[in-house]
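Colleague: Give me the fold of what follows.
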Amino acid sequence: MKLLRQFWSDEGGNVSAFTTVLMLTILIIGIIPGVATLRDHIVQKFGDTAVALESIDQSYSYTVNGVTSQYNDSDTGTLTDPLNGAPADLDLTIAPTGE
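Modeller: Take a look at the predicted model:
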């Protein structure tokens, strides 16, 4: 513990600017691919979630005292965007307004 306190309070060392720049460069070179990979995995998970939500079928049917009630959820839409179109069928033709 005494040695740790001695290192903590020691002000006799110096830091080379070259060493600092070299360490930061290596750190940044390592961070950039890591963040890009993280981004790719997050986008992939969003896509997997979208496909899972698209495949949910909420159709039902039941009979009570001879009366049948049913609902057929036959949505045939897909989550694919049209070629050369706005993403997710967004309407981008709204005129801008002055604020």
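
Colleague: rest of the way, CA atoms for contacts and neighbours
Modeller: Will do.

Colleague: which one's the longest helix in the chain?
Modeller: Ordering each helix of the chain by length in residues (DSSP state H) puts helix 17-54 first.

Colleague: buried residues in it?
Modeller: Within helix 17-54, no residue counts as buried by 16 or more other Cα atoms under 10 Å.

Colleague: in terms of contact count, name the helices or strands touching the helix or strand following that helix.
Modeller: Heading C-terminal from helix 17-54, the first helix or strand you meet, by DSSP states H and E, is strand 60-64. On a contact count with 3 or more Cα pairs under 8 Å, 6 or more residues apart in numbering; DSSP states H and E, strand 60-64 meets strand 67-71.

Colleague: Please provide the structure for the following sequence as well, for comparison with the first:
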Amino acid sequence: MLKQLWNDEAGFIVSAELILVATLLVIGLIVGMSEVQHAVVSELNDVGEAIGCLNQSYLFTGFIKRKNNG
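Modeller: Take a look at the predicted model:
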């Protein structure tokens, strides 16, 4: 039985195909995650620049009481 299992190559092609597909998926995931990381860093940079450009100087002169003429 062990000799038959050792000489059996029917599952080899399936295993090789699975390894190839898994390798391609992992490479695709690595590239995709790298692009996501680049996009997140770019967006955070844009947010940081937008916060840095905020104008916080708010001026309110208020109301003026006019003098009575009488």
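
Colleague: one step back: what span of the second structure is the longest helix of the first structure aligned with?
Modeller: Using TM-score structural alignment, helix 17-54 of the first structure lines up with residues 15-52 of the second structure.

Colleague: what's the average distance of the matching stretch to the first structure?
Modeller: Here stretch 15-52 of the second structure, set against the first structure after superposition, deviates by a mean of 0.7 Å using mean Cα distance after the TM-score superposition for the first structure.

Colleague: Run the chain-centre distance for that stretch.
Modeller: With Cα atoms, centre = their mean, to the nearest Å as the basis, stretch 15-52 of the second structure stands 7 Å off its chain's centre.

Colleague: try stretch 6-26 of the second structure
Modeller: With Cα atoms, centre = their mean as the basis, the distance from the averaged C-alpha position of stretch 6-26 of the second structure to the chain average is 32 Å.

Colleague: So what touches it?
Modeller: Outside stretch 6-26 of the second structure, no residue is within contact range by Cα atoms under 8 Å, 6 or more residues apart in numbering.

Colleague: okay, which residue is most central for the second structure?
Modeller: Centrality entry for the second structure: nearest residue to the mean C-alpha point is residue 36, 3.5 Å, by Cα atoms, centre = their mean.
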